[in-house]
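Participant: Sharing a model prediction with you, sequence too.
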Amino acid sequence: MEALGDRESWAAVVKEEEEEEEEEEEEGDSANNIGDAIASTDDEDALKRRISAHPLYGKLVEMHLDCLKVSVMGDVAGDLDHHETRYQQQPKDCNKYPQKMLHQSDLDHFMEAYCVALSKLREAMEEPQQKSMAFISSMHSQLQEMSAIPIAHSNAPAHPLPPPTSSSGK
């Protein structure tokens, strides 16, 4: 029976050691997660700088604003014009960034593909609007034609009937 007790105590010690190791790994993982988060933030900032320094970035922003203009009407479109004007007035000095940042083939492909996608999106949004506007214009023209018809051509009599006279026997 002593051998069984020794095995149980040995198993308990091994289990306790495994639990301690797991706790240490979890603590290390959380420290690594914090470090990864900081590194991730730095990577995101570097990526944002690379994208904004790319020669196609200005075109991409303009195409994005064009898509937004197609999708909205009225005052919002005016606000977008204001933002586009403000963006166009900002200096676009690509020489302030190192040349190695401008020649990133993966980034080039991404920016080109994004510009193509935005162009296709704008076209896809414009087509139904153009059809709707053509329909509205056609209906407006037809309504104008119908309202311009002289009364003589309508179903009403050409000459109005005289008012009835009263025959009260005077």
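Facilitator: Now that the structure is in, tell me what you want to look at.
Participant: CA only for contacts and neighbour counts going forward, please
Facilitator: Noted.
Participant: now for the helix or strand hosting Ser137, which elements pack on it?
Facilitator: Using DSSP states H and E, Ser137 sits in helix 105-147. When contacts are defined as 3 or more C-alpha pairs under 8 Å, 6 or more residues apart in numbering; DSSP states H and E, helix 105-147 sits against helix 57-71.
Participant: Counting by contacts, list what the following helix or strand past the helix it packs on packs against.
Facilitator: Downstream of helix 57-71, the next assigned helix or strand under DSSP H and E is helix 75-89. For helix 75-89, the elements it packs on are helix 57-71, judged by 3+ C-alpha pairs under 8 Å, 6+ apart.
Participant: tell me the angle the helix it packs on makes with helix 75-89.
Facilitator: Counting by axes from the mean of the first three to the mean of the last three C-alpha atoms, to 10 degrees, helix 57-71 lies at 170 degrees to helix 75-89.
Participant: Give me the buried positions along helix 57-71.
Facilitator: For helix 57-71, a neighbour-count test (16 or more other C-alpha atoms under 10 Å) marks 57, 60-69 as buried.
Participant: relative to helix 105-147, how tilted is it?
Facilitator: Helix 57-71 runs at 30 degrees relative to helix 105-147, counting by the same axes, to 10 degrees.
Participant: Contacts for helix 57-71 next, please.
Facilitator: With contact meaning C-alpha atoms under 8 Å, 6 or more residues apart in numbering, helix 57-71 is reached by 51, 77, 80, 84, 111, 114-115, 118-119, 121-122, 125-126.
Participant: which of those residues count as buried?
Facilitator: Among the contacts of helix 57-71, those buried by neighbour count (16+ other C-alpha under 10 Å) are 51, 77, 80, 111, 114-115, 118-119, 122.
Participant: which one of these sits closest to Ala148?
Facilitator: For these, the minimum distance to Ala148 (C-alpha to C-alpha) is 35.0 Å, reached by Ala77.
Participant: and here's the other structure:
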Amino acid sequence: MEEVYGLMSYQEQVQQQTEVRQKRRIPTVFGSGSSSNNNNNNNTSSRLAEDDISSANRAKIMSHPLYPKLLQAYIACQKVGAPPDIANLFNEIFRENDFRRRSSACSCVGDDPELDQFMETYCEMLDRYRSDLAKPFDEATMFFSNMQTQLSDLCNGASVTNHTGEADKIALAESTGLDQKQINNWFINQRKRHWKPSENMQFAVMDNLYGTSFIVNN
């Protein structure tokens, strides 16, 4: 009996200790939950504060005297290589923003030297970026313009002799990057587009028309 009683006492002690430990954990759990809620509230407050700061900075930028220049430089970058309708849309956006800005209060240069430096630097950076973007398009435009000029010159020269030498066509294909078939087709189309009858042919046609008519009338 004593052994059984001792065993039961031991089990009761273990159970009591377990219950005590569980009770001790309860405040800890509630404490961690409270801490988690505090952290969430702090994070939300931090995000709201950051949003307020961003909105304030955005308002300062939009009211700065260099903002139109900044917006124009940005739109110029977007217009590089854009179709005409998209470029016109960007121009309309700039005009609309410029009108809104004129109707609102603006700051003066010198009120915020750090912002002045930022605006000047960013405008210069966008100008360089636009120049880098436009360079390949300008080179391509110049290339096609030169190619068109060479083809037109050769075609005009060939109209006198009515024939273009194969050596000229080969050289033209090498300089323009076109193949021989494209060069030949271009010359054929140009001859059809700019073909004019010679004076002898015109006289022959007139003689056939009026000569035949004169004979019939007589």
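Facilitator: Structure's in. What do you need? Values in this document were obtained by computation on a predicted structure and should not be read as measured data.
Participant: about what we covered before: include distance to Ser154 of the first structure when you put the contacts of helix 57-71 of the first structure into JSON lines, please.
Facilitator: Putting the contacts of helix 57-71 of the first structure into JSON lines (distance: C-alpha to C-alpha, whole Å) gives the following:
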{"residue": "Ile51", "distance to Ser154 of the first structure": "67"}
{"residue": "Ala77", "distance to Ser154 of the first structure": "44"}
{"residue": "Leu80", "distance to Ser154 of the first structure": "49"}
{"residue": "Glu84", "distance to Ser154 of the first structure": "53"}
{"residue": "Met111", "distance to Ser154 of the first structure": "62"}
{"residue": "Tyr114", "distance to Ser154 of the first structure": "58"}
{"residue": "Cys115", "distance to Ser154 of the first structure": "56"}
{"residue": "Leu118", "distance to Ser154 of the first structure": "52"}
{"residue": "Ser119", "distance to Ser154 of the first structure": "50"}
{"residue": "Leu121", "distance to Ser154 of the first structure": "48"}
{"residue": "Arg122", "distance to Ser154 of the first structure": "46"}
{"residue": "Met125", "distance to Ser154 of the first structure": "42"}
{"residue": "Glu126", "distance to Ser154 of the first structure": "40"}
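Participant: Distance from the chain centre to the helix holding Ser137 of the first structure, please.
Facilitator: 16 Å (C-alpha atoms, centre = their mean, to the nearest Å).
Participant: Closest one of the buried ones among the contacts of helix 57-71 of the first structure to Pro150 of the first structure?
Facilitator: Closest approach between those and Pro150 of the first structure, by C-alpha to C-alpha: Ala77, at 41.3 Å.
Participant: show me the contacts for the aligned residue in the second structure for the closest one.
Facilitator: Matched to the second structure by TM-score structural alignment, Ala77 of the first structure sits across from Ala87. Residues near Ala87 of the second structure by C-alpha under 8 Å, 6+ apart: Lys79.
Participant: Distance-wise, check Ala87 of the second structure relative to Asn208 of the second structure.
Facilitator: Using C-alpha to C-alpha, to the nearest Å, Ala87 of the second structure is found at 57 Å from Asn208 of the second structure.
Participant: Spatially nearest residue to the aligned partner of Arg130 of the second structure in the first structure, not counting backbone neighbours?
Facilitator: Taking TM-score structural alignment, the alignment pairs Arg130 of the second structure with Arg122 from the first structure. Nearest in space to Arg122 of the first structure, with sequence neighbours left out and distances taken as C-alpha to C-alpha, 6 or more residues apart in numbering, is Cys67 at 5.0 Å.
Participant: Quick one: map the one you found onto the second structure.
Facilitator: Under the alignment (TM-score structural alignment), Cys67 of the first structure pairs with Cys77 in the second structure.
Participant: Repeat that for Ser154 of the first structure.
Facilitator: Aligned partner of Ser154 of the first structure by TM-score structural alignment: His163.
Participant: how many neighbours does that match have?
Facilitator: When neighbours are counted by other C-alpha atoms under 10 Å, His163 of the second structure registers 12.
Participant: could you give the angle of the lengthiest helix in the second structure to helix 67-79?
Facilitator: In the second structure, assigned by DSSP state H, the helix with the most residues is helix 2-62. Relative orientation of helix 2-62 of the second structure versus helix 67-79 (the same axes, to 10 degrees): 100 degrees.
Participant: Show me what Leu143 of the first structure aligns to in the second structure.
Facilitator: Mapped onto the second structure by TM-score structural alignment, Leu143 of the first structure lines up with Leu151.
Participant: give me the number of residues near its match?
Facilitator: The local packing of Leu151 of the second structure (other C-alpha under 10 Å) involves 19 other residues.
Participant: Spit out the contact partners of it.
Facilitator: For Leu151 of the second structure, the contacting residues are 172, 187, by C-alpha under 8 Å, 6+ apart.
Participant: helix/strand/coil for Ala156 of the first structure?
Facilitator: coil (DSSP: H, G, I helix; E, B strand; the rest coil).
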